[in-house]
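Enquirer: show me the folded form of this:
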Amino acid sequence: MKSSRLEVADLIESSSRAIATWTVDQQYGKDTTMEERYGANGRRMWNQEVLARIAHLAEAVALDREQIFIGNALWSKAAFTAREMNTADLAQNLQCMMSVLIEQLPKVISDLTTPIIAHAVETLLNNQACVVSPMSIVGTSRDLARMYLMHLLRRDRSEAERFILDLSKNGLTFSQICEGIFAPAMAEIGHMWHVQEASIADEHYCTNATNQILEALRCKTPRKANNGYLMIAASVGGDMHDLGIRTLSAIYEKEGWNVEFLGANTPAQEIANAIEPQAFRGGADLLALSASTSLRLRGVHNAIVTVRATDAGKNIPIIVGGQPFQLIDDLWKVVGANAQSVTASASLEIALQLVIDSHLKKPKAKRIH
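Expert: You can find the predicted model right below:
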C-alpha cells in the first residue's frame, strides 16, 4: 500500500463524525420530506449509515480498490430493499457525502474519493439489488446444507450434530462437510439476516452451534500422517469472527499439519510473536490470516508488515482468506500475502509448495515428532 493513500485514509477516518453530520444535514436540507418519512430517530439512523460508509471509503482509498466501497453500497441497497426503504435516498446520501468531501476537506482527499463515490452512485442507480441466496450456487451439497441449517433454525443442535456425524460415517470427507455444508449454511444465515428473514439471535445460535459441531466432528475424524510442518492461524485484530479460519485450521490439521489456532481478534504483534521459535518447538512454517469483512483488510496488511519486520517472519509463506478476498481477486497481493485461500482444501497444495520453496531458499532442520 502507498503511504500517501494510507495517510488520506487516516484523515478520512479522523474526520468521520464531522463528515457524517455535514452529510446528513445537507441531505435533510435538500429533501424536506426526510424528517417526516424517517421520524425522530431518522437523523441518528442516517448518521450511523454514513459512518459505516466512511469506514468502507477509507478502506477503499487505502487499498486502491473502489470495489470495497461499491460493494458496501450495493449491500446497503439490498438491506434497504428488504426493509422497504427508499433506495433513492441512499444514492442521494452518497451524493451529499461526495459534496461534503469536496467542500469541507483538503483537495488531496476529494481527488481520491470523488471517482469512487461517483462510480458507486452510478452502480446503485443501474443495479436492481437482486440479492442471490448463497444456497442457489452451492452445487451438489445444497440440499444437505439446507437440511443442516433447518435443524439449527429449529434450535436442535443435537439433531444437527447427528445429521453431520451420519454424513461422515456414510462417506463424506471432513473437508466436504466443512466446505459443502458448514460454509454455505453459515453464508445463508448471514444472507437471511441481511434481508430480514432471520434475527441476530438466529445467526449467533447457528454460528455457535456450528463451532461445537465442527469440534465434535474434528474429534471423531482420523488425522493423516504428520507432515512435520507447523501453521499458525488467526483472525486479525478487530475481527471477532473466526469460524472460517477455525475451519481452515481443522482441515489442515486433518491433512497432517501441526496447527496452532490463535482465534479471533489477534493483535499483529502477538501474531508475529507466535511464529517465532519457542522453547517447546521450532518456528512456524506457514501463517494463515483471515479477514471476515472489508473493514479488516488494513488489519491484515498491518499484521503482515509486523511479521515481515521480524527475523522469523521475513520469508515465512503467508496465505490469507475471508469474504473480501473472494470478492476481489488480487487483494491478497495488495496486503502483501503470498497466496489466498478460496477454500481450505484448494489451498493445501499451494501452501505445501510455498513451504517447500521457502525451505529450499533458507534450509533449516526439520522438526522431529
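
Enquirer: could you use CA atoms for every contact and neighbour count after this?
Expert: Will do.

Enquirer: now do the helix or strand where I356 lies: which elements does it pack against?
Expert: Take DSSP states H and E as the rule and I356 turns out to sit in helix 344-361. Under the contact criterion of 3 or more Cα pairs under 8 Å, 6 or more residues apart in numbering; DSSP states H and E, helix 344-361 touches helix 243-254.

Enquirer: ok and the helix it packs on relative to helix 344-361, angle-wise?
Expert: Interaxial angle, helix 243-254 versus helix 344-361 (axes from the mean of the first three to the mean of the last three Cα atoms, to 10 degrees): 60 degrees.

Enquirer: V24 reaches M45, doesn't it?
Expert: No - the criterion here is Cα atoms under 8 Å, and V24 misses it with M45 at 9.8 Å.

Enquirer: and those two? Which one has more around it.
Expert: A count of neighbours by other Cα atoms under 10 Å puts V24 above the other of V24 and M45, at 24 against 12.

Enquirer: let me see the contact set for that one.
Expert: Going by Cα atoms under 8 Å, 6 or more residues apart in numbering, V24 touches 43, 46-47, 50, 93, 96.

Enquirer: could you redo these as CSV and give each row secondary structure, neighbour count and distance to L331?
Expert: Putting the contacts of V24 into CSV (DSSP: H, G, I helix; E, B strand; the rest coil; neighbours: other Cα atoms under 10 Å; distance: Cα to Cα, whole Å) gives the following:
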residue, secondary structure, neighbour count, distance to L331
R43, helix, 18, 35
W46, helix, 21, 30
N47, helix, 19, 29
V50, helix, 23, 25
N93, helix, 21, 28
C96, helix, 22, 29
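
Enquirer: Proceed likewise with the subsequent sequence, for comparison:
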Amino acid sequence: MTRVDVALGERSYPIHIGAGSLADAARWRPAIAGRHVLVLSNTVVAPLYLDRVVAGLDGLDHTIVVLDDGEQHKTLENVARIFDALAALGASRDATLIALGGGVVGDLGGFAAACWMRGIDFVQMPTTLLAMVDSSVGGKTGVNLAAGKNLVGAFHQPRAVFIDTRTLATLPRREYLAGLAEVVKYGAIGDAAFFAWIERHVEALLARDEAALDEAIARSCRHKAGVVARDERELGERALLNFGHTFGHAIEVEAGYGELLHGEAVAIGMVLAARLSATLGRAPRADAERLEALLRRLDLPTRLPAGCQPERLLERMRLDKKSVSGQLRLILWTGLGAADVVAGIDESRILAELENDVANLA
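Expert: A predicted model of the protein is given here:
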C-alpha cells in the first residue's frame, strides 16, 4: 500500500493506493467519526463493489443511495435525493458520506457533504482511473448546469481517499483510456520526465499492468497533492491543473453530456491548448505534435468531434470559471513540463484555432 499525504494543516488527509483496499475495513473504518453513514454509488459500480463497503459498516446506522450512471446525472436534483436520504437517516453533524464510484459520484457526494448541516465528513473511494488521479483529490466538488460544467460547487476536502487499484480490472476500456488523459496532463504541465516515462510505458499502461499503474497513479497523486497543498482554492498554481479543460469542458457540453467522456474532451482540449501555444509563439510546435502523438498511441481522440461549431465553443468557453471580469483566461504551455495562466488572448486567435481543427476534419 502506497500512501500520499495532502498537507493542509488541520485538514490534511491521506491517499491510500493499493490492491484490495475496499475490502480492508480495518484500514478505512477509522476515517468514520460518527455513527451515521451514507454510501453513494451508481448503478454500474454498486453491483460490483457496494457489498464490500457495506460489510465494513457493521454497528453503524447507514443508508445507501444509488444513482444512474453518467455525467448527465450530476445534477442538483440528485443532490436533493442525497439530502432526503440523509434526513431520513437522521444524519447529524458527525455523519460521513462515502463516495464509491467515479468522478460524478465523488463530485456529487462531496458537494452534498459540503452542504449538509454546513459540512460533514466524506470519504472518497474512487473506482475509475480518472477519479483516482484527479477528481478524488483536492476537494473540488460540484454539479453541472445546462449552461456549463461544475458551475455550482464548493471546496470541501475529504477525510481520506482509498484507491483500490483492483477496481480498474472491471472498468470499461473507453473509461480507462479517458483516465489516462489526466495522467498525461501531469507530465505535460509539470514533469517532462514523467511524460517521457509514460511514452516508454504505453504498452504496459494499455495492458493495465499493475506495477505501471501503481507508479502512474502514485506519481499523479503526488503531483496533485503538492499543488493542492500550495494553492488549495485555485488562486494561482492550481489553475494549471486545468490544462486543456477550458477547451475540454466547452467541447463536452456542446457535444452533449454523456456523448464524450471528460477525459476524451480533455485530451482534445490539451492538443488545442498546445497548438494555440505554438501558434502564439509561446512553445515549440514539435512539443504539440509530441503530445498529440502520445494521446493517439493511448487511443484517445485529438480532434473536435463532428458537428462542433467553433463560435458555439468559444461562447461556452467564456463561462469558464477561470475567467475574471469577463476576460477569458487559458492554461497554455511553454513546452513539455511547463505551463502558466495566460489572459488577454485575442479571441480571434482562439476562434481561428478551433476553425482550423474543424477544417482538418473535412
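
Enquirer: TM-score for this pair?
Expert: Laid over one another, the chains give 0.26 as their TM-score (TM-score structural alignment, normalised by the length of structure 2), with 159 aligned residues with a Cα RMSD of 6.8 Å.

Enquirer: tabulate the contacts of V24 of structure 1 (CSV), appending distance to L6 of structure 1.
Expert: Below are the contacts of V24 of structure 1 laid out as CSV (distance: Cα to Cα, whole Å):
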residue, distance to L6 of structure 1
R43, 30
W46, 26
N47, 24
V50, 20
N93, 25
C96, 24
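
Enquirer: which among those gets closest to L289 of structure 1?
Expert: Nearest to L289 of structure 1 among the contacts of V24 of structure 1, counting by Cα to Cα, is V50 at 28.8 Å.

Enquirer: hang on, the closest one packs against A20?
Expert: Yes - between V50 of structure 1 and A20 there is a contact at 5.4 Å, judged by Cα under 8 Å.

Enquirer: what touches both of the two?
Expert: Common contacts of V50 of structure 1 and A20 (Cα under 8 Å, 6+ apart): M97.

Enquirer: pull out the buried positions in stretch 354-364 of structure 1.
Expert: In terms of neighbour count (16 or more other Cα atoms under 10 Å), stretch 354-364 of structure 1 has its buried residues at 354-356, 358-359.

Enquirer: would you reformat those residues as a markdown table and include distance to L289 of structure 1?
Expert: Listed next are the buried residues of stretch 354-364 of structure 1 as a markdown table, based on distance: Cα to Cα, whole Å:
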| residue | distance to L289 of structure 1 |
| --- | --- |
| L354 | 15 |
| V355 | 16 |
| I356 | 19 |
| S358 | 18 |
| H359 | 20 |
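
Enquirer: where along structure 2 do the strands fall?
Expert: 2-6, 13-18, 36-42, 61-67, 96-101, 121-126, 140-145, 148-155, 160-164, 329-335, 338-343 (DSSP state E).

Enquirer: L361 of structure 2 is nearest to which of these?
Expert: strand 329-335 (23.4 Å).

Enquirer: tell me the angle of the closest one relative to strand 338-343?
Expert: Going by the same axes, to 10 degrees, strand 329-335 of structure 2 makes 150 degrees with strand 338-343.

Enquirer: contacts only, for A196 of structure 2.
Expert: G187.

Enquirer: and it, how far is that from P126 of structure 2?
Expert: 26 Å (Cα to Cα, to the nearest Å).

Enquirer: and V266 of structure 2, by the same measure?
Expert: Taking Cα to Cα, one finds V266 of structure 2 at 19 Å from P126 of structure 2.

Enquirer: one more: T141 of structure 2?
Expert: According to Cα to Cα, T141 of structure 2 and P126 of structure 2 sit 14 Å apart.

Enquirer: neighbour count: the two, which is higher?
Expert: Set side by side, T141 of structure 2 and P126 show more neighbours around P126, with 29 against 26, by other Cα under 10 Å.

Enquirer: circling back to that earlier point, find residues that contact each of T141 and P126 of structure 2.
Expert: Common neighbours of T141 of structure 2 and P126 (Cα under 8 Å, 6+ apart) are G106.

Enquirer: what's the neighbour count on R81 of structure 2?
Expert: 15.

Enquirer: where exactly do the strands run in structure 1?
Expert: With DSSP E, the ranges of strands along structure 1 come out as 230-235, 258-261, 286-290, 318-321, 339-340.

Enquirer: so can I have a markdown table of those strands showing mean neighbour count and distance to C206 of structure 1?
Expert: Shown next, in a markdown table, are those (neighbours: other Cα atoms under 10 Å; distance: least, Cα to Cα, whole Å):
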| stretch | mean neighbour count | distance to C206 of structure 1 |
| --- | --- | --- |
| strand 230-235 | 26 | 20 |
| strand 258-261 | 19 | 21 |
| strand 286-290 | 26 | 20 |
| strand 318-321 | 25 | 21 |
| strand 339-340 | 23 | 26 |
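
Enquirer: could those be laid out in CSV, adding distance to I117 of structure 1?
Expert: Supplementary listing: these in CSV, determined by distance: least, Cα to Cα, whole Å:
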stretch, distance to I117 of structure 1
strand 230-235, 29
strand 258-261, 38
strand 286-290, 27
strand 318-321, 27
strand 339-340, 28
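
Enquirer: which one of those lies closest to E161 of structure 1?
Expert: Among these, strand 258-261 comes nearest to E161 of structure 1, with 22.7 Å by Cα to Cα.

Enquirer: on contacts alone, who are the packing partners of that closest one?
Expert: When contacts are defined as 3+ Cα pairs under 8 Å, 6+ apart, strand 258-261 of structure 1 packs onto strand 230-235, helix 243-254.

Enquirer: helices or strands next to the shortest one in the packing?
Expert: It stands for strand 230-235 of structure 1. helix 243-254, strand 258-261, strand 286-290.

Enquirer: relative to strand 286-290, how tilted is the first one?
Expert: If you take the same axes, to 10 degrees, helix 243-254 of structure 1 sits at 150 degrees to strand 286-290.

Enquirer: the biggest helix by length in structure 2: which residues count as buried?
Expert: In structure 2, with assignment by DSSP state H, the single longest helix is helix 210-230. Buried residues in helix 210-230 of structure 2, counted by 16+ other Cα under 10 Å: 210, 212-214, 216-230.

Enquirer: now it against strand 160-164, angle please.
Expert: Using the same axes, to 10 degrees: helix 210-230 of structure 2 against strand 160-164 is 160 degrees.

Enquirer: how close does A82 of structure 1 sit to G190 of structure 1?
Expert: Applying Cα to Cα to A82 of structure 1 and G190 of structure 1 gives a distance of 14 Å.

Enquirer: sorry, wrong one. I was asking about G42 of structure 1.
Expert: Separation of G42 of structure 1 from G190 of structure 1 (Cα to Cα): 25 Å.

Enquirer: could you do E103 of structure 1 as well?
Expert: 38 Å.

Enquirer: closest to Q340 of structure 1 out of the buried residues of stretch 354-364 of structure 1?
Expert: Among the buried residues of stretch 354-364 of structure 1, and counting by Cα to Cα, the member closest to Q340 of structure 1 is L354, at 11.8 Å.

Enquirer: I am finished for the moment; much appreciated.
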